[in-house]
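A.B. asks: Need a 3D model of the sequence below.
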Amino acid sequence: MKHALLAKCAQLIAPILKGQGSLSQTLEPMLSNLDPSERGLAHQLVLGTFRQGPRLERIAQQLLQKPLKEKDQDVYALMLLGLYQLDFMRTADHAAINNTVDATQSLKKPWAKALVNGVLRNYQRDQQAIFEKLDNDICFHSAFPGWLAKRVKKFWPEQKDAVYQASNSQPAVTLRVNSSKTNTDAYAEQLSGEGIEFQRSPKTGVITLNQAIDITQLPGFAEGLISVQDSAAQFASQLMDLAPNQRVLDACCAPGGKTCAMLESQPNLSQMVAIDLEADRLKRVEQNLSRLNLSADLIAGDVSNTEAWWDGQSFDRILLDAPCSATGVVRRHPDIKYLRRPEDINALADTQFQLLNALWPLLNSGGVLLYATCSILPTENEHVIDRFLKQHQDVKIVPLDLPLGFAQQHGWQFLPEQHTDTTPGHDGFYYAKLIKA
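C.D. replies: You can find the predicted model right below:
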């Protein structure tokens, strides 16, 4: 492993540890500037260090006599990368230590060489004692920030360990087969013919790949036969009860996976309106629609400010995939552990409630509004729906019965499930299906 690569990873990680920037903004640009042979390793190092970050930080705090200065957070990030290699990678210990120590030169901080070397070698020597000292530390055991680990424990006391484990694991690639062009059985045969190994969920039939692969090289990708979409998210189009000639709104639509899934499942809609706050994010929606040869009316705007974008014609179906904490997709976006704050959750719940209130008048009588989040916190899910039901008399909630997840008082909850040799796994997700009486 080149020590210069470790230094670049440390420089990317350091600001995010302090809640500045995000992997969605910085990871791809960094990877694109690397030699292709280094990209996979860099991706693994960065995401793995964030997945285990709170645990690694607890270890580092035991080994450091005092916190590093703000300007030296790249050295701190380098230490976390070193600890991650020692605990979670197959790199020989001596190579992991030497490369991490040498990376201080690439950071132009040769003074840190002895410090990094001492921390990593002391960890090797004192690992058992450190583990014993942290035995009752929830961050160490969960690799979650303390406030979030405690909320998972509070809301899901029986499932908490499985949630932590699944959220800290590497997700597999799950495919959505384009039902307007083929079917899952036929596509599974294509994969088998190409020698590509996969699983099919015994409960849903959805295809999950056994190994990471360049998606663009899968058979039929360019022709729009498949897209990447988690199995929990794939229920959205099914729950919408789409029929020909309906007018549909996909609110908060980017990156467009659910927009495309709805159009695939029902090509004869009268109109699909897809709106998102940021015009830049709509470019991704355009790309997905184009590859799949689908069309929708895209609008850049604030969903809650309906006067600015709504034409006055009501909708038969509305999907509100509401902005949320994304605590159900931490395994895909592990920097969430550093970007979310405890105070964000109630603020997000208020936003979700406001969006429901704004969109409800746009729905036809007898129409369906599907409320969805990728959160595992009831504060953003059934508590929001409960609040909405108490303030609106013209709402009927539809009981759901899905092959994955479990029922809540209002709606249906998926908790993150780890991918194994026998279980495809899925993200954390929530749905509530509302009909306008």
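A.B. asks: switch to C-alpha atoms for all contacts and neighbour counts from now on
C.D. replies: OK.
A.B. asks: Quick check: buried residues in the helix or strand harbouring residue 58?
C.D. replies: When elements are assigned from DSSP states H and E, residue 58 belongs to helix 53-63. For helix 53-63, the neighbour count (16 or more other C-alpha atoms under 10 Å) marks 53-60, 63 as buried.
A.B. asks: tell me the contacts of residue 124?
C.D. replies: Neighbour list for residue 124: empty [criterion: C-alpha atoms under 8 Å, 6 or more residues apart in numbering].
A.B. asks: The structure of the following sequence is requested for comparison with the preceding one:
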Amino acid sequence: MSHKPQTHQAGASPRPAAARPQSPRTGDSSTAQSLPLWRQLQVAAAVVQAVRAGRSLTAELASVTPELRPGVQALTFQVMRQLGRAMALREKLANKAPPPAADALLCTALALSWQGDDAPYPVHTLVNQAVEAARQQRQTQPQSGFINGCLRRFLRERETLVAETDNDPQARWNHPRWWVTRVQDEYPEDWQKLLDMAQQPAPMSLRVDTRHHSVAEYQAQLLVIGLATQAVGASGLQLERAVPVHQLPGFAQGHVSVQDAAAQVAAPLLLQGREAGQAWRILDACAAPGGKTGHLLACYPNAQVLALDVDAERCQRIAENLQRLGAQNEARAEVRAADAAQPAQWWDGVAFDAILLDAPCTASGIVRRHPDVRWLRRPGDSAQLAQTQARLLKALWPLLSPGGRLLYCTCSVFRSEGEDTVQAFLQHNTDARMLPSPGHLIPGKIPTGLPVKHNALGEHDGFYYALLEKDRD
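C.D. replies: Predicted coordinates for the structure are as follows:
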């Protein structure tokens, strides 16, 4: 029942500018440095075509050969962030869409080149190599002349064509029109900031396990190796630049984890104000990939945590994460593949003191990290997911002991998956009351209602939190 997309790289979106131009030449090589750009564009276009057909960018990138993956990943992230403009430009250049493979290659080239200053390669190089990519591939070779004509016209008339698409909300904001409208309606004062921030690569944030080091001590370790940071939240650090996790001191030993500052709110909020040393019995429903599970075990040293996920493969990821953190060695965590909405299949009848429900959602709050999300979602998805969220709340609430707490959260900025869902639940459950809660954490806005020890969250993702307590009577 998990919704959380897999991370592409240690918590940070790659920056397309990292893929600098090499001398294009034919023939493949075992190193990324010698791979011709036209080949990278071919593979990037195939990934874009798959996303437009409804498949996850994460899964598609995982299937790309290792020598191609870094360049293709950087290119496709930029394409996803500029796809709205690219599609609008393609419509200006050709009213009728070419076959899907050719259309994906054409849109890929337009997305990468329409902003000359931000293009990962010189625009003429991108155009020439995109045409070469079309010629070199069976699926697109018949349309290579069409692609060449469209891109040459784009080069000649770029300023005019871009100006003609400026009034299209999907082109201007690079989100589907329905998404733009919804954000405008729900955040009339902040909608532009929200959409603009979604275009920026997300920062890499860390959670320090303070059982090993204080935040200040670990910050000093990073500075020694040239990594500057700022403190975020209660035990977090935000890096000025993303790095592979193997460069982080003590990562393999579980001294630090990659986790967004907004996601770090969950564990300390769940039992805020209660004795951390109690032997709490905690359920982490929809737990994959296990970041919050590990944080729960770090915050509550005597707790017993049951971590559920409906996907057995994702449960393996939870187990691996807990193994790195040393949590499973302490025999305080059990990982089980099960549907949280079907307690009869897995619950032993013993009530939980606390439940963390990180519910399935549109992931609209983490679109910076997963820029394909905006193109995968459909207008009705939020309402459908709200029904799933309500079903989970209804199923799990009876499992909570009197006086126990349930923390409901989603990584969505849509109110139908946050405030609306919780208010509907409260109307139908008179034994539930809302405790002070952050509500919607919106990127770019100073959050309120956080646990007392939390500092500013930095450039955090979009989240929703509601802390519910069950009456003792």
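A.B. asks: so where in structure 2 does the helix holding residue 58 of structure 1 end up aligned?
C.D. replies: Against structure 2, the aligned range for helix 53-63 of structure 1 is residues 83-93 (TM-score structural alignment).
A.B. asks: what kind of secondary structure is whichever residue in structure 2 pairs up with residue 426 of structure 1 in?
C.D. replies: Alignment note: residue 426 of structure 1 maps to residue 460 in structure 2; criterion TM-score structural alignment. On the three-state scheme (DSSP: H, G, I helix; E, B strand; the rest coil), residue 460 of structure 2 is labelled coil.
A.B. asks: Tell me if I'm right that residue 460 of structure 2 and residue 445 touch.
C.D. replies: No: no contact is recorded between residue 460 of structure 2 and residue 445 when judged using C-alpha atoms under 8 Å, the distance being 9.6 Å.
A.B. asks: who's more crowded, those two?
C.D. replies: Under the neighbour definition other C-alpha atoms under 10 Å, residue 460 of structure 2 and residue 445 were set side by side, and residue 460 has more, 26 against 14.
A.B. asks: Quick test: name the residue nearest the centre of structure 1.
C.D. replies: The centre of structure 1 sits closest to residue 329, judged by C-alpha atoms, centre = their mean, with a distance of 3.1 Å.
A.B. asks: which residue packs closest to it, ignoring adjacent ones?
C.D. replies: For residue 329 of structure 1, ignoring the flanking residues on the chain, the nearest one in space by C-alpha to C-alpha, 6 or more residues apart in numbering is residue 427 at 5.6 Å.
A.B. asks: Looking for the alignment partner of residue 362 of structure 2 in structure 1.
C.D. replies: Taking TM-score structural alignment, the alignment pairs residue 362 of structure 2 with residue 325 from structure 1.
A.B. asks: Quick check: the gap between that match and residue 353 of structure 1.
C.D. replies: For residue 325 of structure 1, the distance to residue 353 of structure 1 equals 14 Å [C-alpha to C-alpha, to the nearest Å].
A.B. asks: Quick one: distance of stretch 376-392 of structure 2 to the chain centre.
C.D. replies: Distance of stretch 376-392 of structure 2 from the chain centroid (C-alpha atoms, centre = their mean, to the nearest Å) equals 17 Å.
A.B. asks: Kindly name the residues of structure 1 that line up with it.
C.D. replies: Alignment note (TM-score structural alignment): stretch 376-392 of structure 2 is matched to residues 339-355 of structure 1.
A.B. asks: Would you mark the buried spots in that stretch?
C.D. replies: Residues 339-340, 345, 348-349, 351-353, 355 are the ones in stretch 339-355 of structure 1 that count as buried (16+ other C-alpha under 10 Å).
A.B. asks: Could you dump the residues you listed into CSV and include distance to residue 314 of structure 1?
C.D. replies: As requested, the buried residues of stretch 339-355 of structure 1 are arranged in CSV below (distance: C-alpha to C-alpha, whole Å):
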residue, distance to residue 314 of structure 1
339, 37
340, 35
345, 31
348, 26
349, 25
351, 22
352, 20
353, 20
355, 16
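A.B. asks: Mind putting these into JSON lines with secondary structure and distance to residue 119 of structure 1?
C.D. replies: Converted to JSON lines, those look like this (DSSP: H, G, I helix; E, B strand; the rest coil; distance: C-alpha to C-alpha, whole Å):
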{"residue": "339", "secondary structure": "helix", "distance to residue 119 of structure 1": "26"}
{"residue": "340", "secondary structure": "coil", "distance to residue 119 of structure 1": "28"}
{"residue": "345", "secondary structure": "helix", "distance to residue 119 of structure 1": "36"}
{"residue": "348", "secondary structure": "helix", "distance to residue 119 of structure 1": "39"}
{"residue": "349", "secondary structure": "helix", "distance to residue 119 of structure 1": "42"}
{"residue": "351", "secondary structure": "helix", "distance to residue 119 of structure 1": "44"}
{"residue": "352", "secondary structure": "helix", "distance to residue 119 of structure 1": "45"}
{"residue": "353", "secondary structure": "helix", "distance to residue 119 of structure 1": "48"}
{"residue": "355", "secondary structure": "helix", "distance to residue 119 of structure 1": "49"}
